Structures are given as structure tokens and as C-alpha cells.
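Task: produce atomic coordinates for the following.
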Amino acid sequence: MTGIGTWDPAGYLRYAGERTRPFTDLLARVDAADPRVVVDLGCGEGTLTASLAGRWPGARVTGVDSSPEMLAAAAARVVPGRVEFTLGDVRDWQPRERVDVLVTNAVLHWVPGHADLLVRWAGQLAPGGWVAVQVPGNFRAPSHVLLAELCRSPRWAPVLAEVAPAADAVLDPAGYLEVLAGEGLAVEAWETTYLHALAGTDPVLGWVRSTALRPVLARLGEEDTAELTAEYAAALRRAYPPRADGTTLLPFRRVFAVGQAPGTSR
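The predicted structure follows:
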């Protein structure tokens, strides 16, 4: 994850099951047999990073994240000589050696112009190495459109216009395919819309509080946070009404791309 304010590991993990599914679906398309160097860029609190060591027992797995809070949580998952975590921004990261599997899951939407990063990372793969990318693709969904409208409204624009969610934060699958194929990789790209049945009071607000809403609230004091949150919550309740069983459906589009470099993997 990139450095935009303070991350809350507990809040992010509130919907750990729903957030794990895209990672699992992404890695299912990576057919690396016996990689030695595996890197997870934007590793968060490290649970999913550690799972990579279970899949590839012969690999040395490194998680990179810019959040000290997330890395403090990840420390419990360190395995000396097998799984390590390091502080760093994905925009500046450079590998010590060629990478066999490079994973970046739900990170690049925080990085404007990240196609250039993908070009650089493709050039850092070992022969036969893999890059696997997953980004949320819901920036035109009501959850994000409503937040962007609030941020750009006369009441909030002077403080929040710069952090309003951008509709073009990510590419579509064809865009990622073109970027990676342009670097000589064999690419598979796709999208999936997951339907999450969320329980509790204002569950969509709870979902976005630890993601899209986080950089917005970082700009506000306590009273303004309460005012904006109340207004946003009311709009979300109208856009995502509860079902008869009390749960609320949140359709969530995800965009995926997996590419393999030419050559024989080591």
C-alpha cells in the first residue's frame, strides 16, 4: 500500500474474507512451478503475503509496504529466511535480483500513472517470471461517485477536491493487457464483479472507511468528519438499501492481469 495517511489494520481486516477472494482468484492464474524470489508489493498486514510461502515452499517471500502500522501487524508473520517484510513505497522499489513472481494486489489504484511502473516491473522479471496485478474497478459505482460528488461540493471542495476519488484511477482489462504485452509478456486479463452481502449498520460505509474514505477523513477534524460521514452514510443507504434478510449487497468490480516473461523459468 502507498503512503496516504495512517492505515488501520483492524479496520481493513473487518472484511478479510471478501478482500481475500480476489487475491486467491488472481494467484490461481499464476502457474509458476518453483520460484525462488517472490515479492508482494503493497503487502498490507502480511496475511496474504505469508500464504505465498505456503504455496511455494522453496521461495524467499518479501512483502513491501509504506505503512508502519501495517508492517507492525505483519511482523507476527515473519519467518526467518523465508518470509520478510520491509518498509518502502512501491513507486521507488527496486529488486536486489530478478524476480520470479511479483504480486501487487489492490494497490495500484493509489498510484497515478502506474502503467509506467508495470513497464519497469516487467523488465525486472527473471526469464519465465510472472507479474500478477489486481485493482478495484468500482470507481464509477455509487460508493465512489457519491463520495466524489461530496468532495467536490461547495461545502467540501476547498478541503477535499484534491482527494476526491477519480473515475480513471485504473485501466480496464484491455489496458493492462496492452501495457504488459507491449513488454513482451504473455498476458491474461479479465474482470469480475463480486456480490458481497454485508451485515450490520451502514455496512457499505464500514467497507469504504478503511479504503476510499481514508484519505478524505485524513483531511478533516473531528466535527467535520462527523458531518461528512453522516451525509455520506445517508446517501449510501439510499444507493444500497438493505435486503429483506438485513444484509446489504455491495457489487464490487475487480480488474486482473497476469503476465509471464519470455524464457525458461529457473
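
Going by C-alpha atoms from here, please, whenever you check contacts or count neighbours.
Fine.

Distance of the closest residue to residue 136 other than its chain neighbours relative to residue 22?
Nearest-residue entry for residue 136: residue 254, 4.5 Å, with adjacent residues in sequence omitted and distances by Cα to Cα, 6 or more residues apart in numbering. Between residue 254 and residue 22 the distance is 7 Å, computed by Cα to Cα, to the nearest Å.

Same question for residue 210.
Plainly put, residue 210 is 17 Å away from residue 22 if you go by Cα to Cα.

Compare the two (neighbour count), which wins?
Here residue 210 and residue 22 are set side by side on neighbour count (other Cα atoms under 10 Å), and the busier one is residue 22, at 23 against 19.

could you pull out the strands for the stretch 51-200 of the chain?
Secondary structure of the stretch 51-200 of the chain (DSSP state E, counting those that start in this stretch): strands at 60-65, 83-87, 99-105, 125-136, 186-198.

contacting residues for residue 144?
138, 165, 212 (Cα atoms under 8 Å, 6 or more residues apart in numbering).

Can you name the residues that contact the last one?
When you say that, I think you mean residue 212. Applying Cα under 8 Å, 6+ apart, the residues contacting residue 212 are 144, 165.

Next up, identify which helix or strand it is on.
Secondary structure from DSSP states H and E places residue 212 outside every helix and strand.

can you pull the contacts of the residue minimising distance to the centre of the chain?
Among the residues of the chain, residue 106 comes closest to the average C-alpha position under Cα atoms, centre = their mean, at 1.2 Å. Listed by Cα under 8 Å, 6+ apart, the contact partners of residue 106 are 1, 42, 133-136.

Before we compare anything, build this one as well:
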Amino acid sequence: MPAAPAPTWDPGQYLRHADHRARPFGELLARIPEPPATAPRIADLGCGPGNVTAQLAERWPTAHITGYDNSPEMLARAEAHAGETPGGGRLDFAHADVGRWLPEETYDVIVSNATLQWVPGHVESFAAWVDRLAPGGTFAFQVPGNFDAPSHVLMRELSESTRWQGLLGGVLRHADAVLTPADYLERLAALGCAADVWETTYLHLLQGPDPDPVLDWVKGTGLRPVLTALEGDPKARTEFLDAYRGLLREAYPATGHGTVFPFRRVFAVARKEN
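Reported below is the predicted structural model:
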């Protein structure tokens, strides 16, 4: 089987459902306690196009916030948010592979929004990240918990089918991409953190001109490895998308008021004890 390619990202496609995608981060942000410093140092791991990183600057206007990402396309889009903030803080962005990122300084908050599912073995980094939190600092993240949803199951089954296995076998993430909420709680508590872990299933009502809104959604995220693997073969890419589109239409039928797209997410807020 081919090695899974590093997915290329399309910020414009990703932001097509920005309101729905940003909502979980807002709810995560609301649960993060105030950091110990008056001018906190904050890291956003997997900042993407920077739209949610900017919410950190709104919450803590005196903070120095750095968004880290390994996608040149996403970082180029994020630069629109960079600069001094009205409260005297600063927002900047830097290239980093979250799977290898180790803090070189002390942070008051380390946050990650819908990124760690892309990082195999991400829980093994938790100890190093918590270690570089200031006393009373917080590590917080949210990850999709929907790998057993039809959108992912159908994508994997199609990719592993006889027609596509040679091109796409082993390319996609599987159901073990994230841990259970109980496992995350155990890992964080074992590091001496006061941990709050929960899950929420959103019922996104997708509306708009696109007749296949679930396909449009996954084109911005979960389908990126497939699109990357097939980007040199437009005919094969079209064939795959046509087949997948038909499966999604059956799994997520349109209604008179839109297409309902259930989406489970797992949240964790871990405060380092003083």
C-alpha cells in the first residue's frame, strides 16, 4: 500500500462552513479558566486559516498568541490576522509540525482545535506540553469523535474497495484516530491536571446552493488525503467523488429545510495544578 501523503489544504474550501466549524471552539474557549498571567503567552496548535486563533485575541487582548500549523496554504491565509492587537497584545503565526512540536518556552494556555486527530500518538505529547505550562495554566483541545459516522465509514469503505485500494488503501485515518473521552480524562488526570472532559453531538443543518452539502463539508477536512492522493489524476478524482456523492446522498438525505449532518466532538480542558 502507498504511504499516506501529507494532505494539501484549501483554506477557501475549509472556510465554506466556517460558522459551523467555529462553534465548538467557541464553546471550548468559554470553559478555559483565566490564565495566571496578566499578559498571557498562548499557543494554538493547528491554527489553520487563523479565524479561530483570532478569537483567542478577543478573549485575551493583552496576550502574545502564536498559531502553529504545517500547511503553507493555511499559514498564508492566517497572516491576515497577524499583528498587534487593540489590547496591546500580539498575534503571530509560525510553521510547525504538531506531531513533533515541543514548547521552547513557558505557556499559560496551549489550545488545539480539530487538529490532534491528524496526529498519530498525539497523547504521547501531552506530558511535554503540560510540563511547559505555567502553574495554573491550561491545556485545552477538541477533536472530532465521528469516525464511526457514515461520512467517514463510507469514505473508508470506498477507498478500501477493489476499485480504489491500489490508489487509496491506507490513506485515510481510522476509528482509532482519537481516544474515548474516558481515556483522555485518565491520561490528563495522570499528569496531575484537574481535567474536565465531555462530548457533544451537533446537528448541523446544512443549507445553501450546493446540492451536496455533506460532500462540500468533507472536501474541506476529512476528504483531503483522498483529494491529495488523486490530484494528479482528475478523471479518477471525479469518478471517486461521483461514487462517494451517491453514497452520501443516501446516508444524509436532503429535507425541505436542509440536510441534517450529525457531528460528535470530544472536548478536554486540563488545568495544571499550582
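
one step back: same check for the contacts of residue 144 of the first structure, but in the second structure.
With both residues aligned by TM-score structural alignment, their matches' Cα atoms under 8 Å as the criterion, the subset of those whose aligned partners also touch in the second structure is 138, 212.

quick check, nearest of the contacts of residue 144 of the first structure to residue 245 of the first structure?
residue 138 (24.9 Å; Cα to Cα).

what residues are up against the closest one?
In this structure, residue 138 of the first structure makes contact with 144, 252-254, judged by Cα under 8 Å, 6+ apart.

mind checking what residue 112 of the second structure lines up with in the first structure?
In the first structure, residue 112 of the second structure lines up with residue 104, judged by TM-score structural alignment.

Number of residues surrounding that match?
Burial measure for residue 104 of the first structure: 22 neighbouring residues, criterion other Cα under 10 Å.

before we move on, back to that, take the strands of the stretch 51-200 of the first structure and write them to CSV, including distance to residue 38 of the first structure.
What follows is these, written out as CSV (distance: least, Cα to Cα, whole Å):
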stretch, distance to residue 38 of the first structure
strand 60-65, 5
strand 83-87, 10
strand 99-105, 5
strand 125-136, 9
strand 186-198, 19
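
Which stretches in the stretch 51-200 of the first structure count as helices?
Under the criterion DSSP state H, counting those that start in this stretch, the stretch 51-200 of the first structure carries helices at the ranges 68-74, 115-122, 142-151, 157-160, 173-181.

what's the most buried one of those?
helix 142-151 (a mean of 20; mean count of other Cα atoms under 10 Å).

tell me the average deviation of it from the second structure after fitting.
After superposition onto the second structure, helix 142-151 of the first structure sits on average 0.4 Å from its aligned residues (mean Cα distance after the TM-score superposition for the first structure).

What span of the second structure is that helix aligned with?
Residues 150-159 of the second structure are the counterpart of helix 142-151 of the first structure, counting by TM-score structural alignment.

now stretch 189-196 of the first structure
With the alignment judged by TM-score structural alignment, the segment of the second structure matched to stretch 189-196 of the first structure spans residues 197-204.

That stretch vs the first structure - mean distance after superposition?
Mean for stretch 197-204 of the second structure is 0.3 Å (mean Cα distance after the TM-score superposition for the first structure).

follow-up on the earlier one: and the match of residue 112 of the second structure, how close does it get to residue 117 of the first structure?
On the measure of Cα to Cα, residue 104 of the first structure and residue 117 of the first structure end up 11 Å apart.

got it, and residue 130 of the first structure?
15 Å.

Kindly report the same for residue 202 of the first structure.
Distance check for residue 202 of the first structure against residue 117 of the first structure: by Cα to Cα, it reads 36 Å.

How about residue 94 of the first structure?
Note on residue 94 of the first structure: its distance to residue 117 of the first structure, by Cα to Cα, is 11 Å.

got a list of what residue 105 of the first structure touches?
The neighbourhood of residue 105 of the first structure, defined by Cα under 8 Å, 6+ apart, consists of 23, 40-43, 132-135.

if we go to 6 Å?
Remark: with contacts taken as Cα atoms under 6 Å, 6 or more residues apart in numbering, residue 105 of the first structure is in contact with 133-134.

any idea how far the counterpart of residue 234 of the first structure in the second structure lies from residue 211 of the second structure?
When the structures are aligned by TM-score structural alignment, the residue of the second structure matched to residue 234 of the first structure is residue 246. Using Cα to Cα, we find residue 246 of the second structure at a distance of 12 Å from residue 211 of the second structure.

Could you do residue 238 of the second structure as well?
Taking Cα to Cα as the criterion, residue 238 of the second structure is separated from residue 211 of the second structure by 16 Å.

before we move on, the earlier item: top of the contacts of residue 106 of the first structure by number of neighbours, please.
For the contacts of residue 106 of the first structure, the largest number of neighbours (other Cα under 10 Å) sits with residue 42, at 27 neighbours.

That one -> the second structure?
Using TM-score structural alignment, residue 42 of the first structure pairs with residue 46 in the second structure.

If we ignore the residues flanking it in sequence, what's nearest its match?
Nearest in space to residue 46 of the second structure, with sequence neighbours left out and distances taken as Cα to Cα, 6+ apart, is residue 69 at 4.7 Å.

That neighbour reaches residue 96, doesn't it?
Yes. With contact defined as Cα atoms under 6 Å, residue 69 of the second structure counts as touching residue 96 (5.3 Å).

which one of those two has more residues nearby?
Higher neighbour count among residue 69 of the second structure and residue 96: residue 69, with 24 against 16, using other Cα under 10 Å.
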